[in-house]
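*Asks:* sequence and predicted structure, then a few things I'm wondering about:
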Amino acid sequence: MSAKLEALSQKMQDRFGDKIASSKLALGELTVEVAAADYREFMQALRDEPEFSFEELIDLCGVDYSTWGDGAWQGKRFAAVVHLLSIAHNVRLRVRVYADSDEFPAVDSVTALWTSANWFEREAFDLYGIAFVGHEDLRRILTDYGFIGHPFRKDFPISGHVEMRYDPDQGRVIYQPVTIEPRENTPRIVREDTYGDPSHG
């Protein structure tokens, strides 16, 4: 399999050249990174050109790298990671594209190329706030319509911003700011001076 992936990597390097920002073959998987400006055109070539023929998009997810490597990350914060499958060539490929802006992360949508990207892109938008430009129905898919923020971002508070409850006086569910005080759970640690000493049992 690694020989097939090495051949694919070389073929992609020959075809796309500088448009591939990085290429890494590790653990039996090939990962290529492209710039946001080249992403849509690159993905269309992967689908349409016979030497690649990636007919299926099998997964797409968002990633927040802000605390990756214990906070030592220096690059762009948000990325979309796509897993493609070529049935014709029996090979898989991972493509990563970083959003140019950390304040308003956005990359092109690939729903026009693979309809399976529809709900995946909506999920990445909902959970990470990554906007997919050109998506025809980009709205939340997992959180409630009144939800504030994006819960998979590393800086999102564990308790959230808003809580909902049933109000018997109003006879309906209402939303209100979170009333739980943030706290840090520290496990109780028991230390004994004689721990590990065989003479003390």
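*Replies:* Thanks, I have it. Residues are numbered from 1 along each chain as shown.

*Asks:* only C-alpha atoms from now on, for both contacts and neighbour counts.
*Replies:* Noted.

*Asks:* which strand or helix spans the residue nearest the centre of the chain?
*Replies:* Geometric centre of the chain, nearest residue: Gly62, 1.7 Å, by CA atoms, centre = their mean. Gly62 belongs to strand 56-64 when elements are defined using DSSP states H and E.

*Asks:* second structure follows, compare the two:
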Amino acid sequence: MKIQTLQERLQAVFGDKLKRVEQDLGELTITVSPADYVAVAQTLRDDAQLRFEQLIDLCGLDYSSYADGRYEGPRYCVVTHLLSLTHNWRLRLKVYAADDDLPVVPSVNEVWNAANWFEREAFDLFGIVFDGHLDLRRLLTDYGFIGHPFRKDFPVTGHVEMRYDAEQKRVIYQPVTIEPREITPRVIREENYGGLSH
């Protein structure tokens, strides 16, 4: 009943700004356009009927290989998990970047300052640019790192490796020397495996 009440309030407050409303496994997810993202976030925080005071998590998603490649839609998505302490509600807010080549969505750091490092992480790992973020730089990878390692098309081995060179007495970067290989696991079956006899 509580989740139904929340859904009704969201639809009454936002109307056609909600591109999609999903209720699954006792959780509610709303999707909005990038143009409405910050205004919706502000209302979610400030509206007395909603009061989502706390941003719990924010992450990026790459849908390029979703549904075994049958997915047709924007490639990059930002998902924000919110909590209302006042009403004891949780909500998932999704926004898709309009351009797959340069994914950009507005920053919600001014709405919830907890978004700061989460947005930096999504930028670093997925290459999603958060327009309006005042300090958008890499957070987890090295300053000279090339690419975004959580993108589905990023090679598992990466592009470069680093090692300490004893002759130069410093850390150097070089192209990856690992050769890709396919490993097929061996299955060994024993009659009395684990002391059990059949």
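*Replies:* Okay, I see it. Please read these numbers as outputs of a predicted model, since none were measured by experiment.

*Asks:* before we move on, the earlier item: residue in structure 2 paired with the residue nearest to the centre of structure 1?
*Replies:* By TM-score structural alignment, Gly62 of structure 1 lines up with Gly60 in structure 2.

*Asks:* Pro151 of structure 1 matches what in structure 2?
*Replies:* So, by TM-score structural alignment, Pro151 of structure 1 is matched to Pro149.

*Asks:* quick check: closest non-adjacent residue to that match.
*Replies:* Nearest non-adjacent residue to Pro149 of structure 2, counting by CA to CA, 6 or more residues apart in numbering: Leu125, 5.4 Å away.

*Asks:* what about Leu57 of structure 1, how many neighbours?
*Replies:* Neighbour count of Leu57 of structure 1, defined by other CA atoms under 10 Å: 22.

*Asks:* what sits against Thr31 of structure 1?
*Replies:* Contacts for Thr31 of structure 1 were tallied using CA atoms under 8 Å, 6 or more residues apart in numbering; they are 23-25, 93-96.

*Asks:* buried subset of those residues as a ChimeraX selection?
*Replies:* Buried members of the contacts of Thr31 of structure 1, defined by 16 or more other CA atoms under 10 Å, are picked up in ChimeraX with:
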select :23,93,94,95,96
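
*Asks:* could you save the contacts of Thr31 of structure 1 as JSON lines and add columns showing secondary structure and distance to Val173 of structure 1?
*Replies:* Listed next are those as JSON lines, based on DSSP: H, G, I helix; E, B strand; the rest coil; distance: CA to CA, whole Å:
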{"residue": "Ser23", "secondary structure": "strand", "distance to Val173 of structure 1": "50"}
{"residue": "Lys24", "secondary structure": "strand", "distance to Val173 of structure 1": "50"}
{"residue": "Leu25", "secondary structure": "strand", "distance to Val173 of structure 1": "51"}
{"residue": "Leu93", "secondary structure": "strand", "distance to Val173 of structure 1": "46"}
{"residue": "Arg94", "secondary structure": "strand", "distance to Val173 of structure 1": "43"}
{"residue": "Val95", "secondary structure": "strand", "distance to Val173 of structure 1": "42"}
{"residue": "Arg96", "secondary structure": "strand", "distance to Val173 of structure 1": "41"}
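
*Asks:* pick out the most distant pair among the contacts of Thr31 of structure 1.
*Replies:* Within the contacts of Thr31 of structure 1, Leu25 and Arg96 form the most distant pair, 13.5 Å apart (CA to CA).

*Asks:* kind regards, and thank you for your time.
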